[in-house]
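> Any chance you can model this:
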Amino acid sequence: MADFICDRTFKAQDFTKTRLKRAEYENCRFEGCDFSDGFLDNQHFMECTFLECNLSNANVVNTIFKEVRFEHCKMMGLKFETCNALFIDFGFLDCTLNYSSFYGLTLKGLRMVDSKLIGADFTDCNLTQSQFVRCNLENALFQNTNLSQADVSTSTNMNIDPERNVLSNCTFSMENLPGLLAKYKIKVVS
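The predicted model follows:
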């Protein structure tokens, strides 16, 4: 049985060589910690906040992220599809998620704000009612993705094929139009 750790703050700790103790973390804060290329597999994070942490390329196999917030974090190359998908519930504010993968996840109501998602993979995701607020979606992959009732109207650099994704009641701006028509090689001018 894993330990239970509640209401603790971890500041500026380096978990790249010594792994975070395997436990269930509830209502904990991780501030300025380095988990890059480290092991966060089989951990349980509930109602936790990661602030200004580096989680790039961390192993998150079977990890539970339930009601977790990531703020101002570097999270490049994470394979979120290896997490425990049953309890997955998180949000991102001003995070760098370049080349991270959310392949096949159900992330209804996901909220990403002011984040970089360059080359991120959302193939086969259910992103119903999600919000991408002022995000950079350059080269992000949307294939067989359900974006019903999602809002991407303030995001930039997207390329989403309307024939290969579900877009019913998805909100776009006029500035998003070239990214929806890119495959047709149509030029949109204002």
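> Please make it C-alpha for all contacts and neighbour counts, starting now.
Will do.
> what's the longest strand out of those in the chain in contact with?
Ranked by residue count, the top strand of the chain under DSSP state E comes out as strand 64-71. Strand 64-71 is contacted by residues 42-52, 83-85, 87-95 when judged by C-alpha atoms under 8 Å, 6 or more residues apart in numbering.
> ok, now stretch 133-144?
The contact list for stretch 133-144, computed with C-alpha under 8 Å, 6+ apart, reads 111-125, 151-161, 164-166.
> ok so, going back, any quick PyMOL command for the buried ones out of the contacts of strand 64-71?
The PyMOL selection below is limited to those of the contacts of strand 64-71 classed as buried (16 or more other C-alpha atoms under 10 Å):
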select buried, resi 42+43+44+45+46+47+48+49+50+51+52+83+84+85+88+89+90+91+92+93+94+95
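> So which of the contacts of strand 64-71 belong to helices?
Among those, no member falls in helices (DSSP state H).
> Looking at the contacts of strand 64-71, which are in strands?
Per DSSP E, the contacts of strand 64-71 map to strands at 44, 45, 46, 49, 50, 51, 89, 90, 91, 92, 93.
> Return the member of the residues you listed nearest to residue 146.
Closest approach to residue 146 among the ones in strands among the contacts of strand 64-71 (C-alpha to C-alpha): residue 89, at 17.2 Å.
> I figured that closest one hits residue 106, correct?
No - at 9.5 Å, residue 89 does not count as touching residue 106 under the criterion of C-alpha atoms under 8 Å.
> before we move on, the earlier item: from the contacts of stretch 133-144, list the buried ones, please.
Applying 16+ other C-alpha under 10 Å to those, the neighbour count classes 111-125, 151-161, 165-166 as buried.
> what about the helices in this protein?
Counting by DSSP H, the chain has helices at residues 177-181.
> one more to put side by side:
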Amino acid sequence: MPEYFLDIEYNNQIYGLDEMSFKEFECCTFNNCTFSACNFMDVTFIDCVFNDCIFSQGKINHVALRTVTFNRCEIKDVNFAMCSKLIFEVRFEDCVLDFSKFYALKIKKTPFINCSMIAVDFMATDLTEVLFENCDLYRAEFGQAIANKANFKSSRNYTIDPKTTKLKKAVFSLEGLKGLLYKHDLIVN
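Down below sits the predicted model:
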């Protein structure tokens, strides 16, 4: 049975390899914590908030993220595809998610606000109604994704092939249309 922690605030902690395994956190807040060395195993976060935390290269195998908010976090090269798919609900604001993977996850209505998402893997991901607000999506991969009603209007640097990505009623700015036409070698001025 995992250890259970309720309504606790953690500040300036650096967690080691197995320190986070087999635990459940509910309504907890983590401020300025570092999880890069962690090998998360069977961990659940419910209604938790992470502020100014570092997860880069952390292994989040079998982690449940249920209504979890990440603010100003560095989350480079993290494989979210290994998370529990049951009630996977996250929010990212002012985060660096470069090289992370959301492969084949269902992340409907997830907000990504002011995030760097360079080379993020969204292949085969359900992005229905996802909000990409002011995000840098340079080299992000959307092949086989479902991005119906997704909002890319204020984001930039994306290249999406409408033949391999479902985009029905997705929202783009006029400036962003060139990211949909790149494959056709057209010049848009």
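> The longest strand of the first structure against the second structure, how far on average?
Here the mean offset of strand 64-71 of the first structure against the second structure after fitting is 0.2 Å, by mean C-alpha distance after the TM-score superposition for the first structure.
> show me where the second structure has strands.
With DSSP E as the criterion, the second structure has strands spanning 3-6, 9-11, 23-26, 29-31, 39-46, 49-51, 59-71, 89-93, 111-113, 131-133.
> Export these to TSV and append columns for distance to residue 174 of the second structure.
Shown next, in TSV, are the strands of the second structure (distance: least, C-alpha to C-alpha, whole Å):
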stretch	distance to residue 174 of the second structure
strand 3-6	47
strand 9-11	44
strand 23-26	43
strand 29-31	39
strand 39-46	39
strand 49-51	34
strand 59-71	29
strand 89-93	24
strand 111-113	20
strand 131-133	15
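> Residue 17 of the second structure is nearest to which of those?
strand 39-46 (5.3 Å).
> Now stretch 169-182 of the first structure: buried residues?
Neighbour-count burial for stretch 169-182 of the first structure, counted by 16+ other C-alpha under 10 Å, picks out 170, 171, 172, 175, 176, 177, 178, 179, 180, 181.
> for the fourth one, what are its contacts?
With contacts defined as C-alpha under 8 Å, 6+ apart, residue 175 of the first structure is in contact with residue 156.
> ok, it to residue 94 of the first structure distance?
Separation of residue 175 of the first structure from residue 94 of the first structure (C-alpha to C-alpha, to the nearest Å): 21 Å.
> ditto for the second one
As defined by C-alpha to C-alpha, residue 171 of the first structure lies at a distance of 21 Å from residue 94 of the first structure.
> Residue 96 of the first structure reaches residue 56, doesn't it?
No - applying C-alpha under 8 Å as the test, residue 96 of the first structure and residue 56 come out as separate, 9.2 Å apart.
> Between the two, which contacts overlap?
74, 75, 76.
> what would those residues look like in JSON lines with neighbour count and distance to residue 101 of the first structure?
Listed next are these as JSON lines, based on neighbours: other C-alpha atoms under 10 Å; distance: C-alpha to C-alpha, whole Å:
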{"residue": "74", "neighbour count": "24", "distance to residue 101 of the first structure": "14"}
{"residue": "75", "neighbour count": "24", "distance to residue 101 of the first structure": "11"}
{"residue": "76", "neighbour count": "24", "distance to residue 101 of the first structure": "9"}
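> Which single one of these is nearest to residue 3 of the first structure?
Out of those, the member with the shortest distance to residue 3 of the first structure (by C-alpha to C-alpha) is residue 75, at 25.9 Å.
> what sits against the closest one?
Residue 75 of the first structure sits next to 54, 55, 56, 57, 95, 96, 97, 98, 100 when contact means C-alpha under 8 Å, 6+ apart.
> for those residues, which one is nearest residue 131 of the first structure?
Residue 131 of the first structure lies nearest to residue 95 out of the contacts of residue 75 of the first structure, by C-alpha to C-alpha, at 14.5 Å.
> Quick check: the gap between that closest one and residue 113 of the first structure.
The gap separating residue 95 of the first structure from residue 113 of the first structure is 8 Å, by C-alpha to C-alpha.
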